[in-house]
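**Q** What follows is a predicted protein model with its sequence.
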Amino acid sequence: MGNLDFTSNAGFSWYCVLLVIDGLTMIVLGRLRGQSRSGLTLNLVLGIVFLCYGLYLTFGFRGGHYFVSYWALILPVVLITRTIRSSNGEKVRRREAAKRARYAELQEAQEAHAAEVEYRSPGK
């Protein structure tokens, strides 16, 4: 399958596989909601770059020199972690907003009930 040969050149083969997996993961995470526009763009662009480079090394590379960057292995982990944290932060913000809305509704209901009780008992 292309240049993947785990018996004679396992490091190169695993590098290609990891580039493709990282690229696909970043593209999928780039589609998640709750991210900033820049985070979404960064995930999508770098995901496409990693995916294309991994596919090129796997199927189009015919020998010679290739560029191995450890950032290609570290950066996806950093971006995935950041994406998950921002996604979790958005969930917490939504949950807190829902709690505040329920509390406000409860307060309004209590005030309406107190006003109704006061209206029905004018003798006090």
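**A** In hand now; what should we look at?
**Q** From here on, just use CA atoms for contacts and neighbour counts.
**A** Fine.
**Q** could you list every residue that touches residue 32?
**A** residue 87 (CA atoms under 8 Å, 6 or more residues apart in numbering).
**Q** Residue 24 now?
**A** With contact set as CA under 8 Å, 6+ apart, residue 24 has these partners: 47-48, 51.
**Q** quick one: secondary structure of residue 66?
**A** Counting by DSSP: H, G, I helix; E, B strand; the rest coil, the backbone at residue 66 sits in coil.
**Q** And for the one 3 residues further on?
**A** Assigned state for residue 69: coil (three-state reduction, three-state DSSP).
**Q** Next one for the comparison:
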Amino acid sequence: MFFLIYTLLLMLSGIAMVVVGLAIKQQSTLARIASVVAGIAFFCYGFYLFFLFDGGEYRIFFYAFVLPILLIVQAVKARKQAQEEAAAQQVAGPPPGQFGYGQPAPQGQPQGQPGQPTV
């Protein structure tokens, strides 16, 4: 019974890591690659144990249950940080020296409403 649960959890952990690596784009490229590679390895080992293994000796990797949690937490933090930075940038407005839609402020001209004569 333990063997069955272990193999199913290995495959689910692998799928979760692959999904996180592919879905959350705010992570670094290295973190995304590591998540996908580890996820594929976990899934393949679980698949091997579940479908191809016919008895004998096998290894139980307890970090198979910790690593997905750590990678998912890291991915969620990266996504949250990216959202906070985008919100802070949106609130701050355009960088200094820019006027309107990325255009520099006009020099020496009165600033009134477009179409309104200045008095």
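**A** Looks like it arrived, so ask away. Here the structure is a predicted model, which means the values were calculated and not measured.
**Q** Please work out the TM-score for the two chains.
**A** The TM-score (TM-score structural alignment, normalised by the length of structure 2) is 0.78; 107 aligned residues with a CA RMSD of 2.5 Å.
**Q** circling back to that earlier point, just the ones in helices from the contacts of residue 24 of structure 1, please.
**A** By the criterion of DSSP state H, membership of the contacts of residue 24 of structure 1 in helices covers 47-48, 51.
**Q** which residue is nearest the middle of structure 2?
**A** Taking CA atoms, centre = their mean as the criterion, residue 24 is the residue nearest the geometric centre of structure 2, at 2.8 Å.
**Q** What's the separation between that residue and residue 39 of structure 2?
**A** For residue 24 of structure 2, the distance to residue 39 of structure 2 equals 14 Å [CA to CA, to the nearest Å].
**Q** Likewise for residue 83 of structure 2?
**A** Taken as CA to CA, the span from residue 83 of structure 2 to residue 39 of structure 2 is 26 Å.
**Q** and those two? which has more neighbours close in?
**A** residue 39 (27 against 13; other CA atoms under 10 Å).
**Q** Which residue numbers in structure 2 does the helix or strand harbouring residue 43 of structure 1 align to?
**A** Element membership for residue 43 of structure 1, per DSSP states H and E: helix 37-55. Mapping helix 37-55 of structure 1 onto structure 2 (TM-score structural alignment) gives residues 29-47.
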